[in-house]
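**Student:** structure of the sequence below:
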Amino acid sequence: MKITEVKVFVCSPGRNFVTVKIFTDAGLYGVGDATLNGREMAVVAYLQEHVAPCLIGRNAHDIEDIWQYLYKGVYWRKGPVNMAAIAAIDMALWDIKGKAAGLPVYQLLGGKSRKGVTLYAHASGETIEDTLDKAEQHIKQGFKAVRLQCAVPGLNVTYGVLGDKADYFELQGSRPLPPEEEWCTQKYFNMIVELFQQARARLGNNVHLLHDVHSRLTPIESARLGKLLEPFGLFFLEDASMAENQDNYKVIRQHTTVPLAIGETYNTIWDCKDLIQNQLIDYIRVAATHAGGITALRRIADFASIYNVKIAPHGAPDLSPICFAAHMHLNIWAPNFGIQEFVGFGNAHSARIFKHGFEVKDGMAYLNDAPGLGIEFDEEAAQEYPYKRSYLPVSRLEDGTVWNW
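**Tutor:** Sure thing, here's the model as predicted:
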């Protein structure tokens, strides 16, 4: 079964998404997600100019060989642009293989390890009360796990809390450039313990609570935070600190027993190898779109399982529903699956473009048995939502120093 065409689409039904569609001479096609938020067109150019020409005429069944060809064959390995492109090709090929076999992708991976995929929802508010009101709404809908984020008093904007803004496009105004946000660690510490004290008092002990620091603390500050939050039994603390130097997490680990999660910006197994094998984390949060697709994430999951580390794939709204589909198949299969981040399936505009049969009930997501990934991409509908340049924010300390956003 030969690859005959590789098409790349960019659409913006509220967020920019890059979608790859691979066609074969057998009449089958597959779809993949190549979205790299804030650098979408870099991946588009890479796919169109460098990757697609190399795939024409290749056997679509040779997923592993094509993955290795695109990874090792470029000499310049790794990197978010390269790996997002590989990921989209990889997803599309798994989609094709599943359709050719008449089986959902999870069956090709080895079948189900569980009946459904446990999700965690986001509760983000301008005040602690607002955050907990939203958490209660999710719990009433059946969610057993909720991430809590609250605006920090004294800061103009806080990660995860957009106020009256619908998305990052609105933050940028009429001139799309990166919005800048202030950060103050002390003001954050003044709020964060109170948030979780009130959360446990109001929500009880039968709901899992999570929190994302988004890498704004130094390792010793994260260690302090972990100790302060231990009494509230967090499911995990996400991105407590940057870990480009993976030894940073030794500092955090030796001071707190709060479970640690990281990985959404990682592109290969090498980015998280030491964290996993030294058991410095409990959950690895790589996304299929940003870490090389299903083939690569399966390899990471297997490696992590040796060290009792679970997968908890990134599920931000800048990953398309195709990425969510890839995660669903990996999550239902992986024996060391932990939890899946879930922010919904987008808006009504997105639903016109990405069509699927996934069901969410009582805080769990369920797959149907459609062949392949079980999701379709409507090319005509996508054309109604053209690309809009967009950036993620930039963070600065109050003295103006550029910081981790």
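**Student:** going by C-alpha atoms from here, please, whenever you check contacts or count neighbours.
**Tutor:** OK.
**Student:** list the residues that contact the residue sitting nearest the centre point of the chain.
**Tutor:** Nearest to the geometric centre of the chain sits His314, at 2.3 Å (C-alpha atoms, centre = their mean). Counting by C-alpha atoms under 8 Å, 6 or more residues apart in numbering, His314 touches Gly263, Glu264, Arg285, Val286, Ala287, Gln340, Glu341.
**Student:** the closest residue to the second one other than its chain neighbours in helix, strand or coil?
**Tutor:** This points to Glu264. Spatial nearest neighbour of Glu264, excluding adjacent residues (C-alpha to C-alpha, 6 or more residues apart in numbering): Val286 at 4.6 Å. Put simply, Val286 is coil when judged by DSSP: H, G, I helix; E, B strand; the rest coil.
**Student:** one more: Val10?
**Tutor:** Three-state call for Val10 (three-state DSSP): strand.
**Student:** cool, and Glu182?
**Tutor:** strand.
**Student:** so which of the contacts of His314 wins on neighbours?
**Tutor:** When neighbours are counted by other C-alpha atoms under 10 Å, Ala287 leads the contacts of His314 with 30 neighbours.
**Student:** unless I'm mixing things up, it is touching Pro313, no?
**Tutor:** Yes - counting by C-alpha atoms under 8 Å, Pro313 is a contact partner of Ala287 at 5.2 Å.
**Student:** quickly list what's touching both of those two.
**Tutor:** Glu264, His327.
**Student:** and for comparison, fold this next one:
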Amino acid sequence: MKIRSADVIVTSPGRNFVTLRITTDDGLTGLGDATLNGRELAVASYLRDHVAPLLIERDATRIEDTWQYLYRGAYWRRGPVTMAAVAAVDTALWDIKAKAAGMPLYQLLGGASRIGALAYGHASGRDLPELMDSVRAHLAQGYRAIRIQTGIPGLDSVYGVAASSAAAGDRYDYEPARRSADTRALPVEETWDTRAYLRHVPTVFEAVRAEFGPELPLLHDGHHRMTPIQAARLGKALEPYDLFWLEDATPGEDQAALRLIRQHTTTPLAIGEVFNSVYDYTTLLSERLIDYVRSAVTHTGGVTALRKLLDHAAVYGIRSGLHGPTDISPVGMAAALHLDLAVHNFGIQEFMQHSARTLEVFRTSYTFTDGLLHPSDTPGLGVELDDEAAAAFPYEPAYLPVNRLQDGTVHDW
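**Tutor:** You can find the predicted model right below:
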């Protein structure tokens, strides 16, 4: 079974997505997600100009060999652009192999280890009443675990507090950003105050626990904005509220920073959505400095690489918590769900529901019932792309925001 074509589709049904479609000489097609939020065209070019020509006439069944060929053969390894491109090829080939076998992908990964994957949703509000309403709305949708993000008094805009468009799975209302005088799209710049954040967040969790009780799993994302000692302080302050995890407390580049946090708090820790290889995790896993792996299939080399990473994490009793916001396309989400169902050390799955426009382009078969996700028993990934619908939504330049401290210093967003 030879690869006949490898086509890159860029579409923007509410936000930008990059999809690779591989077609074999016997007519099977496979999809891979190559979306890298704010840098989408870099991956599209990498695939179209450098990777696709290498794939033609290759044996589509040789997934491991192709992965190694693209990773080692390029010499310039790792990095989000490279690994998103490798992931797209890998995922598309798994889609083809499972379709050829007439099975859902999870069956080729060893079969189901559970009946469904526990999902968590994103509740947020500019103030406590708005947050409480958001939690109730998520519970009404069937979520059994909920991430809590809230506005900070004195700050106009804060990461994780969704505008109505973002809550519906479209780009945030500050994307495609502000326009410069020459009409270029530029990132919105937000203002940040860590001390105000550290004072406010524990009071939010105190109020949420008082309202919704001790049983509801609650999560929180620090989004890389704290120093190690600040993160340690927050983790300790949140211990009375029994968080499922504190995510991305410090910038992920410094693995050793987690040692200090771990010394000072028993709040479970999750990190990894900006990681793109197992090498980003080696210290974190071997020293048991985290409790959950937060990578995405889309950004970590695909199904092949992420399965190996999760098996490595399992040796240390560390579980999965795969990245699943709406800038992961439904193709990437489906791939994550097949892994969720198959791996033994599953923990939880992030699930931010895509917009109706996105689901016009990507026809999905996965389900969300009673708080659990299932990838379906459709052969392959269970997602198809509608070319006509995709063409109706051309690419739009868009960026995530940039963060500055109150004195103007650029800070992690």
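**Student:** please state their TM-score.
**Tutor:** TM-score of the superposed chains, computed with TM-score structural alignment, normalised by the length of structure 1, equals 0.98; 404 aligned residues with a C-alpha RMSD of 1.1 Å.
**Student:** what sits closest to the aligned partner of the residue nearest to the centre of structure 1 in structure 2 if chain neighbours are left out?
**Tutor:** In structure 2, the residue paired with His314 of structure 1 is His323, using TM-score structural alignment. Spatial nearest neighbour of His323 of structure 2, chain neighbours left out: Ala296 (4.9 Å); criterion: C-alpha to C-alpha, 6+ apart.
**Student:** and the one you found, what pairs with it in structure 1?
**Tutor:** By TM-score structural alignment, Ala296 of structure 2 lines up with Ala287.
**Student:** tell me the contacts of its match?
**Tutor:** Ala287 of structure 1 is in contact with Glu264, Gly293, Leu297, Pro313, His314, Gly315, Cys323, His327, counting by C-alpha under 8 Å, 6+ apart.
**Student:** could you do Tyr159 of structure 2 as well?
**Tutor:** For Tyr159 of structure 2, the contact set (C-alpha under 8 Å, 6+ apart) comprises Gln149, His223, Trp413.
**Student:** identify, from the residues you listed, the entry nearest to Ala314 of structure 2.
**Tutor:** When the contacts of Tyr159 of structure 2 are compared for distance to Ala314 of structure 2 (C-alpha to C-alpha), His223 comes out closest, at 24.7 Å.
**Student:** which position in structure 1 aligns with that closest one?
**Tutor:** Per TM-score structural alignment, His223 of structure 2 is aligned with His214.
**Student:** out of the contacts of Tyr159 of structure 2, which are inside strands?
**Tutor:** If you go by DSSP state E, the contacts of Tyr159 of structure 2 have Gln149 in strands.
**Student:** picking that back up, the match of His223 of structure 2 contacts Ala243, correct?
**Tutor:** No - His214 of structure 1 is beyond contact range of Ala243, at 11.5 Å (criterion: C-alpha under 8 Å).
**Student:** now the contacts of Ala287 of structure 1 in a markdown table, with distance to Trp76 of structure 1 and secondary structure?
**Tutor:** Listed next are the contacts of Ala287 of structure 1 as a markdown table, based on distance: C-alpha to C-alpha, whole Å; DSSP: H, G, I helix; E, B strand; the rest coil:
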| residue | distance to Trp76 of structure 1 | secondary structure |
| --- | --- | --- |
| Glu264 | 21 | coil |
| Gly293 | 18 | helix |
| Leu297 | 20 | helix |
| Pro313 | 26 | coil |
| His314 | 25 | coil |
| Gly315 | 28 | coil |
| Cys323 | 25 | helix |
| His327 | 27 | helix |
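**Student:** just the buried subset of the residues you listed, please.
**Tutor:** Among those, those scoring as buried are Glu264, Gly293, Leu297, Pro313, His314, Gly315, Cys323, His327 (criterion: 16 or more other C-alpha atoms under 10 Å).
**Student:** give the aligned equivalent of Gln186 of structure 1 in structure 2.
**Tutor:** Residue pairing (TM-score structural alignment): Gln186 of structure 1 is matched to Arg195 of structure 2.
**Student:** check Leu330 of structure 1 too.
**Tutor:** For Leu330 of structure 1, the aligned position in structure 2 is occupied by Leu339, per TM-score structural alignment.
**Student:** so what's Gln279 of structure 1 up against?
**Tutor:** By C-alpha under 8 Å, 6+ apart, the contact set of Gln279 of structure 1 is Tyr307, Asn308, Val309.
**Student:** ok, of those, which one's closest to Thr19 of structure 1?
**Tutor:** The nearest member of the contacts of Gln279 of structure 1 to Thr19 of structure 1, counting by C-alpha to C-alpha, is Val309 at 30.5 Å.
**Student:** now the residue nearest to Glu264 of structure 1: how far from Leu210 of structure 1?
**Tutor:** Distance of Val286 of structure 1 to Leu210 of structure 1, computed by C-alpha to C-alpha, to the nearest Å: 17 Å.
**Student:** and if you look at Ala316 of structure 1?
**Tutor:** From Ala316 of structure 1 across to Leu210 of structure 1, the span is 15 Å (C-alpha to C-alpha).
**Student:** can you map out the helices along the stretch 301-413 of structure 2?
**Tutor:** Taking DSSP state H, counting those that start in this stretch to define them, one finds helices in the stretch 301-413 of structure 2 at 302-315, 330-342, 356-361, 387-391.
**Student:** make that the stretch 151-300 of structure 2, sorry
**Tutor:** Shown for the stretch 151-300 of structure 2, the helices assigned by DSSP H, counting those that start in this stretch span residues 164-167, 194-212, 228-237, 257-264, 282-286.
**Student:** contact partners for the match of Leu330 of structure 1?
**Tutor:** Residues counted as contacts of Leu339 of structure 2 (C-alpha under 8 Å, 6+ apart) are Tyr106, Leu109, Val303, Arg307.
**Student:** tell me, how many residues neighbour the second one?
**Tutor:** Okay, so that is Leu109 of structure 2. The tally of other residues near Leu109 of structure 2 (other C-alpha under 10 Å) stands at 18.
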